[in-house]
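Student: take this sequence and fold it.
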Amino acid sequence: MAPALTHFLAGATLVLLAAGPLALRGYLTRRHLWLVVFGGLWGMFPDIHYVTPVFQSELTAMHDSRWADLFAFHYTLDQPPFDTRDLLSIAASVVTFVIAVAVFTAATAVGDRNSHGRPPRYGLLARTLVFGYAAGIVGLLGALVVGGALVWTGRLELVAELVGRESTAAGWLVLIGGCVVASAGFAGGVSVLNRRWHVLRPGPSLVLGVWYGLGVWLVGVAFAVPIWMRVVLDLSRPVPYLHVFGLVVLGSFGAVIGFAYPLVWRFIGPPVADLGSSKRVSEQ
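Tutor: Coordinates of the predicted model:
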């Protein structure tokens, strides 16, 4: 089992990150510490069977099942390698918690000034936060699409083997990390193109996303993965590795992030528009 501190910080981290868009909009200007308390207790809830005098058998069964993952991935954190490396899991949870606090604090700094004449320098901070959140959210959506296809075909463990693991949890971690990184690359490209052409719309972005997914397949699956497997894992794969299933899945991944990114940007991005208008007003 992972230490209680790991579960507490995992829950607090997820709640702070989830509350970031609300902070950007200026809805969370006070009582921030209660978010940490709520998130921490949420992450630790499956361990309540150790102290409660009632429903111990039912709560124990829930703790030992996948249902516990509804509480900040409690079940997964109680599995190897997290439960066998206490110091490493605590250190990782502390680092991610500090990052979440920094992100939430920055979002609050922007949101608190939405109605009080925010200085122009906060424009870059707001755009950076919106960019990060939008890229992260669509990356998770893309990971669900790719992960669903891999689970349906029984290939998820193959992803874990790329890092020398065989568990489903490791496969999901590698997949989510890769999808978020790929989504950030796509978001950066769209942001650059949008300065010259108005591509931050579902239609043009969808087309760009499909082409981006095909490019990821060409660079990643066809060349990078087989080279990695040969050099690091000592497994023979042809180069290029023309994996048709991967082509379809990554094309779908590109379509999902391409269509979703402009919508998510608009949903969490009003502070950016406000920044522009407030800056023009101040200049007048």
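Student: only C-alpha atoms for contact and neighbour calcs from this point on.
Tutor: Fine.
Student: the chain: helices as residue ranges?
Tutor: Along the chain, counting by DSSP state H, helices occupy 4-24, 33-44, 56-63, 74-77, 86-111, 122-153, 156-161, 168-194, 202-216, 225-231, 244-268, 270-283.
Student: does residue 12 really touch residue 96, like I thought?
Tutor: No - counting by CA atoms under 8 Å, no contact exists between residue 12 and residue 96, whose distance comes to 9.9 Å.
Student: between those two, point out the one with more neighbours.
Tutor: residue 12 (29 against 17; other CA atoms under 10 Å).
Student: burial count for the residue nearest to that one when sequence neighbours are not counted?
Tutor: Nearest residue to residue 12, sequence neighbours excluded (CA to CA, 6 or more residues apart in numbering): residue 39, at 4.0 Å. Using other CA under 10 Å, residue 39 has 24 neighbouring residues.
Student: which residues touch residue 39?
Tutor: 8-16 (CA atoms under 8 Å, 6 or more residues apart in numbering).
Student: state the distance from it to residue 69.
Tutor: In this view, residue 39 and residue 69 are 14 Å apart by CA to CA, to the nearest Å.
Student: try residue 142
Tutor: 20 Å.
Student: next: residue 32.
Tutor: With distances taken as CA to CA, residue 32 is found 25 Å from residue 69.
Student: neighbour-wise, which of these two wins?
Tutor: Between residue 32 and residue 69, residue 69 has the larger neighbour count (other CA under 10 Å), namely 18 against 15.
Student: grab the nearest non-local neighbour of the more buried one.
Tutor: Nearest residue to residue 69, sequence neighbours excluded (CA to CA, 6+ apart): residue 75, at 5.1 Å.
Student: another one to check against the first:
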Amino acid sequence: MAFAIVHFTVGFVSILALLWALPLTRYRLTGAFLGGIWALVPDGSKILDGSQGTAVETIHDGELADLFFFHGTLDEPVFRALNIELTFLALCALGITFLLYDWRYGRHTPVVNRFGSATDPPPTDSD
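Tutor: Now for the predicted structure:
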């Protein structure tokens, strides 16, 4: 079973990469956050009890778990042995995704002129 941060990061990075390529929405980070939450849904049985917890546990143990950003695959024993490496890789991917997102959509700092800032108002005739 992979750590929850790995599941969240896989969902977050996947949706953010998809929304980065599509210029359709202005709420990219919100969509990416919801993608991370979607990736954690099969682990909801750990906080839900009763019939809801049982239903979510059925999803977690079944074939539908891979619809939640490969949740079932990441919980296989092969990946369980690589928990630390997967966490490091997921956090590196998250950092790179944030850098690419900021490069593409972030505000760039203004160019500083020799005697002032590029954001200074232009001189008027009265100056």
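Student: sorry, back to before: want to throw the helices of the first structure into a markdown table with distance to residue 50 of the first structure?
Tutor: Listed next are the helices of the first structure as a markdown table, based on distance: least, CA to CA, whole Å:
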| stretch | distance to residue 50 of the first structure |
| --- | --- |
| helix 4-24 | 12 |
| helix 33-44 | 11 |
| helix 56-63 | 8 |
| helix 74-77 | 15 |
| helix 86-111 | 20 |
| helix 122-153 | 33 |
| helix 156-161 | 33 |
| helix 168-194 | 25 |
| helix 202-216 | 47 |
| helix 225-231 | 44 |
| helix 244-268 | 40 |
| helix 270-283 | 45 |
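Student: ok, residue 139 of the first structure touching residue 257?
Tutor: Yes - between residue 139 of the first structure and residue 257 there is a contact under CA under 8 Å: 6.8 Å.
Student: what do those two both touch?
Tutor: residue 183.
Student: who has more neighbours out of these two?
Tutor: Between residue 139 of the first structure and residue 257, residue 257 has the larger neighbour count (other CA under 10 Å), namely 34 against 30.
Student: name the nearest residue to that one, sequence neighbours excluded.
Tutor: In this structure, residue 257 of the first structure finds its nearest non-sequential neighbour in residue 138, 5.3 Å apart by CA to CA, 6+ apart.
Student: so what does the one you found match up with in the second structure?
Tutor: For residue 138 of the first structure, there is no aligned residue in the second structure (criterion: TM-score structural alignment).
Student: touching, residue 138 of the first structure and residue 260? I think so.
Tutor: Yes - the criterion here is CA under 8 Å, and residue 138 of the first structure meets it with residue 260 at 6.2 Å.
Student: more neighbours, those two?
Tutor: Remark: of residue 138 of the first structure and residue 260, residue 138 carries more neighbours, 27 against 23, as counted by other CA under 10 Å.
Student: how about the contacts made by that one?
Tutor: Counting by CA under 8 Å, 6+ apart, residue 138 of the first structure touches 180, 183, 256-257, 260-261, 264.
Student: ok, it to residue 1 of the first structure distance?
Tutor: 31 Å.
Student: likewise for residue 208 of the first structure?
Tutor: Using CA to CA, we find residue 208 of the first structure at a distance of 44 Å from residue 1 of the first structure.
Student: again, but for residue 144 of the first structure
Tutor: Here residue 144 of the first structure is placed at a distance of 27 Å from residue 1 of the first structure (CA to CA).
Student: repeat for residue 173 of the first structure
Tutor: 19 Å.
Student: same deal with residue 153 of the first structure?
Tutor: Spatial separation of residue 153 of the first structure from residue 1 of the first structure under the definition CA to CA is 30 Å.
Student: what about those two, which has more around it?
Tutor: Per other CA under 10 Å, whichever of residue 153 of the first structure and residue 1 has more neighbours is residue 1, with 15 against 10.
Student: residues contacting that one?
Tutor: Counting by CA under 8 Å, 6+ apart, residue 1 of the first structure touches 77-79, 82-84.
Student: which one of those is nearest to residue 191 of the first structure?
Tutor: Distance ranking of those against residue 191 of the first structure, using CA to CA, places residue 77 first at 35.7 Å.
Student: surely that closest one touches residue 86?
Tutor: No - counting by CA under 8 Å, residue 77 of the first structure sits too far from residue 86 to count as a contact (10.6 Å).
Student: which one of those two is surrounded by more residues?
Tutor: residue 77 (21 against 16).
Student: and the more buried one, what's its match in the second structure?
Tutor: The equivalent of residue 77 of the first structure in the second structure is residue 74 (alignment by TM-score structural alignment).
Student: quick one: its match and residue 14 of the second structure, what's the gap?
Tutor: With CA to CA as the criterion, residue 74 of the second structure and residue 14 of the second structure are 15 Å apart.
Student: over to residue 1 of the second structure?
Tutor: In terms of CA to CA, residue 1 of the second structure sits 20 Å off from residue 14 of the second structure.
Student: for stretch 59-71 of the second structure, measure first residue to last.
Tutor: End-to-end for stretch 59-71 of the second structure, by CA to CA: 10 Å.
Student: run through who's touching that stretch.
Tutor: 7, 10-11, 38-43, 72-73.
Student: cool, and stretch 209-216 of the first structure?
Tutor: So stretch 209-216 of the first structure is contacted by 182, 186, 247, 250-259 (CA under 8 Å, 6+ apart).
Student: cool, thanks, talk later.
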